[in-house]
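**Q** here is my input; please provide its structure:
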Amino acid sequence: MEPKRCIDSLTVKNSHVLPPDTNSHGTLFGGKLMAYIDDVAAIAAVRHCRKPVVTASTDSVDFLQPVFEGDTICLEAFVTYTHNTSMEVFVKAITENLLTGDRKVCTTAFLSMVAVDENNEPTPVPPVYPESEEEKWLHDGAKRRHEHRKARRKESKELAEKFGTGLPWLPDEK
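**A** The predicted structure is shown next:
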């Protein structure tokens, strides 16, 4: 497969933060922001591989600044690394007070997306290559994050097996 540039998957989404999107503190619900993050990550991944994708993991979502009602939120996402059938997508969210023009990076996240075929089976994706200094920096750390992701997934599977579908203090219902 022909390698693709990181920038070719760039996806940008802007939203106005309205009252139904906020909690009792007048700030954007974290879950709402996480849904936006998953959405832009999926679009970026599909732009990269031109195949359907599923979210395999959300490695991190770090809320750095609050997003207030009336602000806008701008999310930028692009593929930073690929591995066989998976893609790492970096997402950055910027909050802006439209009245003052004050802008702050409010959230960063890494997600893993997997390309799937018509049978929902993982399918290969093209390699990605960085060009800018920032893309290269993200790409250079991606193998470490990939290994961490694999170890965390193994631990999650062990937890699922140990605790099963029942409540932790009750035997599994079969």
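**Q** only C-alpha atoms from now on, for both contacts and neighbour counts.
**A** OK.
**Q** the most centrally placed residue in the chain and residue 78: what is the separation?
**A** Closest to where the C-alpha atoms of the chain average out (Cα atoms, centre = their mean) is residue 111, at 3.3 Å. With distances taken as Cα to Cα, to the nearest Å, residue 111 is found 10 Å from residue 78.
**Q** need the overlap of contacts for these two.
**A** 41, 89, 90, 91 (Cα atoms under 8 Å, 6 or more residues apart in numbering).
**Q** for the comparison step, fold the sequence that follows:
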Amino acid sequence: MRFHTRKWIKPEDLNPNGTLFGGRLLEWIDEEAALYAIIQLENPKTVTKYISEIDFISSAKQGEIVEIGIEVVKFGTASLTLKCEVRNKMTRQTVIKVDKIIMVSLDNNGNPEPHGKHKVEFVKDRLNET
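**A** Below is the predicted model of the structure:
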């Protein structure tokens, strides 16, 4: 799994127990999945369709750094299925796992649009093609 983004846990990210608020973490995961899918599918009109069961494994505290990992599970006709793991950057302890996040590429009318992608591409490789 490739870990793309790091987040520093600040006071505004905490729940009443003094640990990372699950809703904040899910916001970060949704944003990371959207950015990843938009770049892969080359369509800024890509949206979250589905997020599977979420497994909170451990907590994180103020001052700690977590990193968000995303991996492609499957390319669909108009969708991209991802999985996600968030871990503590320093201890490598898993904080949360999400087995399935489905992102859908949309056309200008908000309907699913086939994207024609079948494998993970890296922007640096696209730049070298031109």
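**Q** now the TM-score, please.
**A** The TM-score (TM-score structural alignment, normalised by the length of structure 2) is 0.82; 117 aligned residues with a Cα RMSD of 1.7 Å.
**Q** out of the shared contacts of residue 111 and residue 78 of structure 1, who's the most crowded?
**A** residue 41 (33 neighbours; other Cα atoms under 10 Å).
**Q** that residue belongs to a helix, doesn't it?
**A** Yes: assignment of residue 41 of structure 1 by DSSP: H, G, I helix; E, B strand; the rest coil places it within a helix.
**Q** for structure 1, just list every one of the helices.
**A** Ranges of helices in structure 1, per DSSP state H, are 30-49, 133-163.
**Q** so which of these comes closest to residue 71 of structure 1?
**A** Residue 71 of structure 1 sits nearest to helix 30-49 of all the helices of structure 1, at 13.0 Å, using Cα to Cα.
**Q** can you check which part of structure 2 that closest one sits on?
**A** Matched against structure 2 by TM-score structural alignment, helix 30-49 of structure 1 falls on residues 22-41.
**Q** residues in contact with that stretch?
**A** Applying Cα under 8 Å, 6+ apart, the contact partners of stretch 22-41 of structure 2 are 5, 13, 44-48, 68, 70, 80, 82, 84, 101, 103, 105, 115, 117, 120-123.
**Q** what do you get for stretch 93-107 of structure 2?
**A** If you take Cα under 8 Å, 6+ apart as the criterion, stretch 93-107 of structure 2 is touched by 33-34, 37, 41, 43, 45-60, 73, 78-88, 112-115.
**Q** could I get the helices of structure 1 as TSV with distance to residue 105 of structure 1?
**A** Formatted as TSV, the helices of structure 1 follow (distance: least, Cα to Cα, whole Å):
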stretch	distance to residue 105 of structure 1
helix 30-49	13
helix 133-163	15
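**Q** hey, which of the ones you listed is tucked in deepest?
**A** Highest mean neighbour count among these (mean count of other Cα atoms under 10 Å): helix 30-49, with a mean of 21.
**Q** how close does that helix sit to structure 2?
**A** Superposing on structure 2 and averaging over aligned pairs (mean Cα distance after the TM-score superposition for structure 1), helix 30-49 of structure 1 comes out at 0.7 Å.
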